[in-house]
Every structure is written in structure tokens, then in C-alpha cells.
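*Asks:* what follows is a predicted structure for the sequence shown.
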Amino acid sequence: MSRLIVIGGSKGIGNAIITSLLSSYDEVVNISRTPPENESENLKHYSCDVINDELPEIDSADGLVYCPGSINLKPINRLSIDDFKNDFEINVLGAVKAIQKYLPSLKNGNNPSIVLFSTVATKLGMPFHASVAASKSAVEGLTKSLGAELAPTVRVNAIAPTVTDTELASKLLRNERMIENMNDRHPLKKYLQPQEVADMAGFLLSQKAASLSGQVFEMDCGIVSFKI
């Protein structure tokens, strides 16, 4: 039986991934504090705080996606050490915990793949992003290191999106002027929709990406890649 595990699939990008891939797997397992809005016979939900709770036992899996993230934007003199610790715990240690838990399950799967999430802020110096950029940079290091360590059995890749229209980014898109400014900042004159990121995740999980591991894919709408 083909099975995908999604950590944090109740909202935003994670929910878009679940919705997009329900028909591609015999079972999609969502692990998050709140259930997703989706209802399907092949969708199973475990209510779980990934950081603080024991993760459920799952005997085999073909894919693992770790979606939890944070957007904690403050000047450096207003960022506490606890802010850095919390962002690191959510973005990095949670991913490590999930991978350590489900690596035996993935090794029992068929052409297994892991997808993690970074951000364009690791490549593009942006004010007020010190904490999130530091933790997501660690995710990129984890991606490359584990990609090498787990080859050829398990592929590991990451997606680094720019601003995406989710609840997490709602403060950055809270009115028409901010939306217009966000579009103008990107050379492609747009920011991301969750489905676009879900499509990339689906590709990286699939056999179409069988030759890709240890890579970080910037979905940046041109903001990192171009100077126009």
C-alpha cells in the first residue's frame, strides 16, 4: 500500500499538498494539532503536537513531507534568544524528530522521498528575518547532509518558497496596498499560491524526480534569481 506522511497538513501549503496528492496514494496520513478540512476515505489524521508529543507508529511510508514553519519578523534587538530557540525547534528539530521516527518506515517503502521547507530569505538578505533565516539555513544544511547520508535509498530535497498566500503570511498581505507592493517586489509580478508549492512537492515525491536529491529548489518568482 502506498502511503504519504504529511506533518502539518491542516492548513496552508500542507493542506494544499494533502488535497493535491490524495488521489496519488492509497493512504495519506496527516499529523498536526488540528484536523484538515479535507474529508476522504484514504485520509487519516493523528492529532499531535509534533514538538511535544510522541509521534504515532506507522510501519511503512513512501514519502514524508515536513511543513511546519514560522514567520517571526522582528529587528535583531527585539528578537530574544527564546525566539531563536523556538524557530529552530519548529523548523529544524521538529523535522529531525520526524525523520528519525519515520526513517525505518521510509526504508520499508517504495522509492521513498523526503521533502522539507526552507525560504528565499536564506539566499536574499532581508531585514527582520534573522531568526527564520538562521533556522531555515539549517534546514538546507540538513537537506544536503541527509541527501548524501541516505543515498541511494531515500531521496531528500527542500523547497524554498517566497511569500505564499497562506494564513501564516497573512500579516504580509493584509490589504490591497501590501498585496500590490508584494507583487511589484517580484520580477514575475506575483507571489505564490499554495497549489503551486504543492505541485512542486508532488513532483519531488514522484519518480519523475528520481535523479534529484540534496537539492534546494527556490520558488522565488524571480526575487532571488533576477535583478531587473
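*Replies:* Okay, I see it.
*Asks:* going forward, measure contacts between C-alpha atoms and count neighbours the same way
*Replies:* Noted.
*Asks:* helices of the chain, start to end?
*Replies:* Secondary structure of the chain, counting by DSSP state H: helices at 12-21, 81-88, 94-107, 130-150, 176-185, 194-205.
*Asks:* next up, a second structure to put side by side with the first:
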Amino acid sequence: MQPEEAMNQIDLSGQHAVVTGGAQGLGFAMAKRIVASGATVTLWDIDESLLASARETLGGAATTAVVDISDWEQVDAARRRTEEIAAPASLLVNSAGIAGAAAPLDTYDIAMWKKIIDINVNGTFYVNRALVPGMKERNYGRIVNIASVAGKEGNPNAAAYSASKAAVMGLTKSLGKELAGYDIAVNCITPATAQTRILEQLTPEFIEYMRSRIPRGRFLEVDEAASMVAWLLSKENSFTTAATFDLSGGRTTY
């Protein structure tokens, strides 16, 4: 990854972003890039201690809200709090998600399946459902939903995660078409496995399997994902919507 001083300059000044899962991993890297591009940000995350640390790192450009995105009432309350303590969101990054356990479908734990769908699919729906009305009223918004290469290809022993990320892509395409008459862009990215804490949920064997599928021969770095997302959030992204952007290190070709 290029050093920070070599980053392309993206202008997000005057904008306010909500980043779910923003206290760590991909979400935090994206929040850092958003702030570096001139916007303010509110981090939504379920981990209060990590939120406090992330806010301290980002300084005065960041506010936080503790929220479980799988609970609609908490999501709607977080929207109201964000508007009270910061500003209405013109930018949205849906990064919160879980991988869940690796196991064959025919023995997969039912509760784990429901939890993955609740967070990755219903949570993404709830957050979009909460923030899109305001974007429509103001006729401006940029939304990036974080899917996965697993949603394109399907990973063995990860049917729940793969299905959930395929659903995120379908949701993105539908919403992008619904909002195409507004100055609102809705897109998603499909990253390969990134070097984040989500790997802690996986076995070493499964981690090595995932690495072996990437022609680049390594996992995605979080700043590389943040670079792509920064442009998707910019005013320059004025035409592309309802699209999926590959970030798989060569793994997928479609």
C-alpha cells in the first residue's frame, strides 16, 4: 500500500458519513480515509470500548453511536442521535458484518445461520432503510454496501456468509435502480478476505484455503479497500450506481 502522503486526493468536504462497523477493521480504515478527505463521520458499532478508541484516534471529526444493526429500533434511534449530535448523513458505508463459523450446510448451526442473516442482510437493510429517506429529501447521497467475493462465488463451509453477501449485492442493485432518478449512487464492493479481526472467527486451515484462492498471493489490506470506497463516496461518482466493484486480487473475473 502506498504511504498516506501518496494517496490520491478525494474531496468529501462538507459531507457527513455514517460508517457501520466503524470502530475496527475495514470500517475504521474507511472512516479514516473519509476524515482525511475532509468529511466528518459518525461511527456505528456494537463495541463501546472500541468506539471510544476509534473516536480518540480520529479526533474532532468523529462522533459515535453504540448500535446493534440487527435491531431496527436501535438503528432508527442511532439515526436520530446522529442527526442531533452531528449532521444528517449524506454518505453511508455499511461495513458491519460477521463471518460466522465454518461448517458444512447439512450440519450448520441454525442459530448461527440466523445470526449471520440478521446482521449481514437485515442489518444492511435496516441501515439503508433508516438513512435513504433523508438522502431522497435532500436529493443527494452516496452509499457503499460491503459485500464479499463469497457472494459471487460461494465459499465451501460458509453457506450462510456466502448467501448473506449475495443478498447484499441484490439489495444494492435493487436500491440503486430505485434511486437512479436522484443524485444518489448506491454501489457495493466485493473484497477478498482482508487482514482483519474477522479472521479470528475462522480456522487456520480455512484461512490458508482463502489465501490460496487469491492470485495476488496475499490478503487485502484495509487501506486498499478504503481507497476504492473513497472514490465511490465522492461527487465524481455521479453516474455509476447499482454496480458491484471487484476487490478480489484477481480471484473473480466478472
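*Replies:* Arrived safely. Everything numeric in this text was worked out from a predicted model, so none of it was measured.
*Asks:* TM-score for these two?
*Replies:* Superposed pair, TM-score by TM-score structural alignment, normalised by the length of structure 1: 0.88. Supporting alignment: 224 aligned residues with a Cα RMSD of 2.3 Å.
*Asks:* hang on, the earlier thing: let me have the helices of structure 1 in a markdown table, extended by distance to residue 48 of structure 1.
*Replies:* Putting these into a markdown table (distance: least, Cα to Cα, whole Å) gives the following:
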| stretch | distance to residue 48 of structure 1 |
| --- | --- |
| helix 12-21 | 15 |
| helix 81-88 | 18 |
| helix 94-107 | 12 |
| helix 130-150 | 22 |
| helix 176-185 | 34 |
| helix 194-205 | 22 |
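*Asks:* tell me which of those sits most buried.
*Replies:* helix 12-21 (a mean of 22; mean count of other Cα atoms under 10 Å).
*Asks:* what's the mean gap between it and the aligned bit of structure 2?
*Replies:* Compared with structure 2 after fitting, helix 12-21 of structure 1 has a mean deviation of 0.6 Å; criterion: mean Cα distance after the TM-score superposition for structure 1.
*Asks:* which residue range of structure 2 does that helix align onto?
*Replies:* Helix 12-21 of structure 1 lines up with residues 25-34 of structure 2 when matched by TM-score structural alignment.
*Asks:* so which of the helices of structure 1 gets nearest residue 115 of structure 1?
*Replies:* The closest of the helices of structure 1 to residue 115 of structure 1 is helix 194-205. By Cα to Cα, the value is 6.8 Å.
*Asks:* what's the closest one aligned against in structure 2?
*Replies:* Mapped onto structure 2 using TM-score structural alignment, helix 194-205 of structure 1 covers residues 222-233.
*Asks:* and the contacts of the matching stretch?
*Replies:* 1, 10, 12, 25-26, 29-30, 33-34, 37, 91, 142-144, 187, 191, 194-196, 237, 247 (Cα atoms under 8 Å, 6 or more residues apart in numbering).
*Asks:* check contacts around the residue nearest to residue 69 of structure 2 when sequence neighbours are not counted.
*Replies:* Nearest residue to residue 69 of structure 2, sequence neighbours excluded (Cα to Cα, 6 or more residues apart in numbering): residue 123, at 4.7 Å. Contacts here follow Cα under 8 Å, 6+ apart; on that basis residue 123 of structure 2 touches 69-72.
*Asks:* check residue 134 of structure 1 too.
*Replies:* Per Cα under 8 Å, 6+ apart, neighbours of residue 134 of structure 1: 88, 122.
*Asks:* alignment lookup: it to structure 2.
*Replies:* Counting by TM-score structural alignment, the partner of residue 134 of structure 1 is residue 163.
*Asks:* how close does its match sit to residue 33 of structure 2?
*Replies:* For residue 163 of structure 2, the distance to residue 33 of structure 2 (Cα to Cα, to the nearest Å) stands at 29 Å.
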